[in-house]
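Student: From the sequence below, what's the structure:
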Amino acid sequence: MSIWVGEDAKVLIQGVTGRQGTFHGSKMVEYGTDIVGGVTPGKGGMTVSLHDRMVPVYNSMEEAVGETMAEVSVIYVPPPYAGAAIKEAASAFQSVRGGGLVVCITEGIPILDMVDVVNAMASYPDVRLIGPNCPGIITPGSNGGSKIGIMPGHIHRKGRIGIVSKSGTLTYEAVAQTTGIGEGQSTCIGIGGDPVQGTGFIDCLEAFESDPQTEAIVLIGEIGGSAEEEAAEWISANGTKPVVGFVAGSTAPPGKRMGHAGAIISGGKGTAAEKISAFRSAGIHVADDPSVIGQVLADALIEAGLRDS
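Tutor: Coordinates of the predicted model:
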């Protein structure tokens, strides 16, 4: 098992003929992802070479889903057009196959566009959006798997640790450290750091809690907003699996945006200290530095009786 994406998911790439779509699409195929097609309006009928596979291009998502019955789409479309691409994908998945997953990698989508997208997603209850401004989602397999996004595939291996993070690079750090202590990952999700997004921490925690493959969770947050505190509250009330947490941005000055649009301490709220306190109160095993995530995870597994040493 895994969450939302199986090892053999059929995937479409929106923006497949662009530089980012072609480059990352090739890396996805190289990893073992089953890319069954791409979408670029006006370029339907052509094919594009991704690593060792020739992939058909369609003019619309409805046509592409109908022809391939893909269940996932990943979006590498420029910011001015990404909102429309998300809505097109959601509509196609809902109408053609009754649901699906949309993963939007694009950074810099105007916030009002995303407000419109999130409102529109209410019309597609069986379609999930991950992102935007995120590294994507990956479910490692015994041989390959489904890598949907821009994360480096070689650091992942199949296992029992679920990882969810706002930060892309810290996701990779957590993955590398879990692999480094002899563990693997069930599914890894980068939800992105924008203030308006499709999938949040609690969505992921609920899915990991219900997933029989996932036996422990690593959650990486950052300063700004209240998502980490809300996640801690959910874990305190509902969690049964060990959780390791880290909060990025403990040295950030108040009022200065740090990288992600949502990573800003405003009005004294959203500080790292507040979030770490909420984590500890919820029984989350806190890593004070990203370099010790692996060791804290090992200790948490030992404490839970899930690992000998």
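Student: rest of the way, CA atoms for contacts and neighbours
Tutor: Noted.
Student: Quick one: neighbours of residue 287, just the number.
Tutor: The criterion is other Cα atoms under 10 Å. On that basis, residue 287 has 19 neighbouring residues.
Student: Show the contacting residues for it.
Tutor: For residue 287, the residues meeting the contact criterion (Cα atoms under 8 Å, 6 or more residues apart in numbering) are 244-246, 293, 296.
Student: Serialize these to CSV and add fields for neighbour count, distance to residue 212 and secondary structure.
Tutor: CSV is the format used below for the contacts of residue 287 (neighbours: other Cα atoms under 10 Å; distance: Cα to Cα, whole Å; DSSP: H, G, I helix; E, B strand; the rest coil):
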residue, neighbour count, distance to residue 212, secondary structure
244, 25, 18, strand
245, 27, 21, strand
246, 27, 24, strand
293, 25, 23, helix
296, 18, 22, helix
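Student: List just the nearest of these to residue 267.
Tutor: Looking at those and their distance to residue 267, the nearest is residue 246, at 22.4 Å (Cα to Cα).
Student: right, and that closest one touches residue 223 too?
Tutor: No: under the criterion of Cα atoms under 8 Å, residue 246 makes no contact with residue 223, lying 10.7 Å away.
Student: quick one: which helix or strand includes residue 22?
Tutor: Using DSSP states H and E, residue 22 sits in helix 19-31.
Student: now residue 274
Tutor: helix 272-281.
Student: Now do that helix: which elements does it pack against?
Tutor: helix 227-238, strand 243-248, strand 285-286 (3 or more Cα pairs under 8 Å, 6 or more residues apart in numbering; DSSP states H and E).
Student: Need the residues that contact that helix.
Tutor: Around helix 272-281, the neighbours that count as contacts under Cα under 8 Å, 6+ apart are 222-223, 228-229, 232-233, 245-250, 285-286.
Student: next one: stretch 120-138
Tutor: Under the contact criterion Cα under 8 Å, 6+ apart, stretch 120-138 has outside partners 5, 87, 90-91, 93-94, 98-109, 145-151, 166-168, 187-194, 197-199.
Student: Next, the second sequence, to be compared with the first:
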Amino acid sequence: MSIFVDENTKVVYQGLTGSQGRYYGMLNRDYGTQVVAGTNPKKAGTDVEGVPIFATVADAVEATGANVSCVFIPAAGVRSAVLEAAEGGVELIVVITEGVPMHDEAYFYNKLKSDYPGVRLLGPNCPGLISPGKANIGITAGHIAKEGGPVGIVSRSGTLTYQALYELKQKDIGCTTCVGIGGDPVPGTSFIDCLAAFEQDPETEAVMMIGEIGGSAEEEAAEFIAANVTKPVVAYIAGLTAPPGKKMGHAGAIVSGGKGTAQAKMDALADANVRIGQSPSEAGDIMAEVVATL
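Tutor: Sure thing, here's the model as predicted:
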């Protein structure tokens, strides 16, 4: 199986008429994803390479049965786009856009929680997610992912999301679903959300988790793993050599008061019996050892 998306997922692209939305939307369609609609109120009634354009997400959902939205519009418009998608009736909103103001992220994150509790948000500033062989939504290159399981992947880092997939493919290990949650301060979907979903998925037999310095998400995930996850977890934490006190990477990579360091995260995960790789390649090697015992 897979988590969050599969071969039955139907996607509406908010921003399909833009250059980046069109490029990745068509790549996703070529992969086999059901890209059924796009939105642009000024271009409703037209199409992008055969994909119909609607004025609103609600119109697209009504006409096509779309249940997922992928947001590929400039940062200033993301707040309105997310709320439009939720009001339009989709179950999952994937926001690829980076540079979304933190206050906007906090607003629509809490708005969804209070008014649309059945709608999942992924991102902003994330690569999206891929269930290999079934659906690819976002900017992940489909050819680097091997289908067939048994490993689920969740990652804060976009680039390391891709490397984790490729490390496993090089070892002939398939993936059920790979979720890039993004590293912004207010992520819509957390490590814990994905770990819980993988724990419930019968075809996911092990989990690879990619974290990085800053925040407390990995430490919170470690507590969740210790209490709730029965499947083996392998992790890699980026930023071990980051200079102390220096902000690294994106907005979520902020270390304060000795918390949020790579070593602190690694220690917390090790205490939860998670096996730690010192590099992405070593994490892949450890996962290969784990898979051989399944």
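Student: The helices and strands packed on helix 272-281 of the first structure: which one's closest to residue 25 of the first structure?
Tutor: Residue 25 of the first structure lies closest, by Cα to Cα, to one member of these: strand 243-248, at 29.6 Å.
Student: What degree of burial does whatever residue of the first structure lines up with residue 122 of the second structure show, as a neighbour count?
Tutor: When the structures are aligned by TM-score structural alignment, the residue of the first structure matched to residue 122 of the second structure is residue 130. Residues within reach of residue 130 of the first structure, counting by other Cα under 10 Å, total 23.
Student: Please enumerate the strands of the second structure.
Tutor: Along the second structure, the stretches classed as strands by DSSP state E are 10-14, 34-39, 47-48, 51-54, 68-71, 92-95, 120-122, 128-131, 135-138, 150-155, 174-180, 206-212, 233-238, 275-277.
Student: State the number of residues packed around residue 118 of the first structure.
Tutor: Number of residues near residue 118 of the first structure (other Cα under 10 Å) recorded here: 18.
Student: Look up how far residue 47 of the second structure lies from the alignment partner in the second structure of it.
Tutor: With TM-score structural alignment as the criterion, residue 118 of the first structure lines up with residue 109 in the second structure. In this structure, residue 109 of the second structure and residue 47 of the second structure are 31 Å apart, going by Cα to Cα, to the nearest Å.
Student: re earlier: return the distance of the match of residue 118 of the first structure relative to residue 217 of the second structure.
Tutor: The value you get for residue 109 of the second structure to residue 217 of the second structure, if Cα to Cα is used, is 16 Å.
Student: do residue 56 of the second structure as well
Tutor: Separation of residue 56 of the second structure from residue 217 of the second structure (Cα to Cα): 34 Å.
Student: Go ahead and confirm residue 280 of the second structure touches residue 163.
Tutor: Yes: distance between residue 280 of the second structure and residue 163: 7.2 Å, which falls inside the contact criterion (Cα under 8 Å).
Student: who's more crowded, those two?
Tutor: For residue 280 of the second structure against residue 163, the residue with the higher neighbour count under other Cα under 10 Å is residue 280, and the figures read 20 against 17.
Student: and the gap between the more buried one and residue 30 of the second structure?
Tutor: The gap separating residue 280 of the second structure from residue 30 of the second structure is 29 Å, by Cα to Cα.
Student: cool, residue 228 of the second structure as well?
Tutor: 38 Å.
Student: who's in contact with the residue located most distally from the centre of the second structure?
Tutor: Note on the second structure: the largest C-alpha distance from the chain mean falls to residue 45, namely 31.1 Å (Cα atoms, centre = their mean). Contacts for residue 45 of the second structure (Cα under 8 Å, 6+ apart) come out as 52-54.
Student: close enough to count as contact, residue 78 of the first structure and residue 104?
Tutor: No: taking contact to mean Cα under 8 Å, the distance of 10.6 Å between residue 78 of the first structure and residue 104 leaves them out of contact.
Student: More neighbours: the two, which one.
Tutor: For the pair residue 78 of the first structure and residue 104, the greater number of neighbours falls to residue 104 (30 against 17), based on other Cα under 10 Å.
Student: Mind telling me what the more buried one corresponds to in the second structure?
Tutor: Residue mapping for residue 104 of the first structure onto the second structure gives residue 95, with TM-score structural alignment as the criterion.
Student: correct me, but residue 65 of the first structure touches residue 99?
Tutor: No: counting by Cα under 8 Å, residue 65 of the first structure stays clear of residue 99, with 10.9 Å between them.
Student: okay, and the common contacts of the two?
Tutor: Common neighbours of residue 65 of the first structure and residue 99 are listed as 71, 93 (criterion: Cα under 8 Å, 6+ apart).
Student: Which one's more surrounded, these two?
Tutor: Just comparing residue 65 of the first structure and residue 99: by other Cα under 10 Å the higher neighbour count belongs to residue 65, 27 against 19.
Student: still on that earlier bit, looking at the contacts of helix 272-281 of the first structure, which has the most residues close by?
Tutor: Top of those by neighbour count (other Cα under 10 Å): residue 223, with 30 neighbours.
Student: In contact with the aligned partner of that residue in the second structure: list those residues for me.
Tutor: Using TM-score structural alignment as the criterion, residue 223 of the first structure maps onto residue 213 of the second structure. Contacts for residue 213 of the second structure (Cα under 8 Å, 6+ apart) come out as 237-240, 248, 253-255, 260-262, 265.
Student: which one among these gets closest to residue 105 of the second structure?
Tutor: Proximity of the contacts of residue 213 of the second structure to residue 105 of the second structure (Cα to Cα) peaks at residue 253, which lies at 16.3 Å.
Student: OK, contacts around that closest one?
Tutor: Applying Cα under 8 Å, 6+ apart, the residues contacting residue 253 of the second structure are 183, 212-215, 247.
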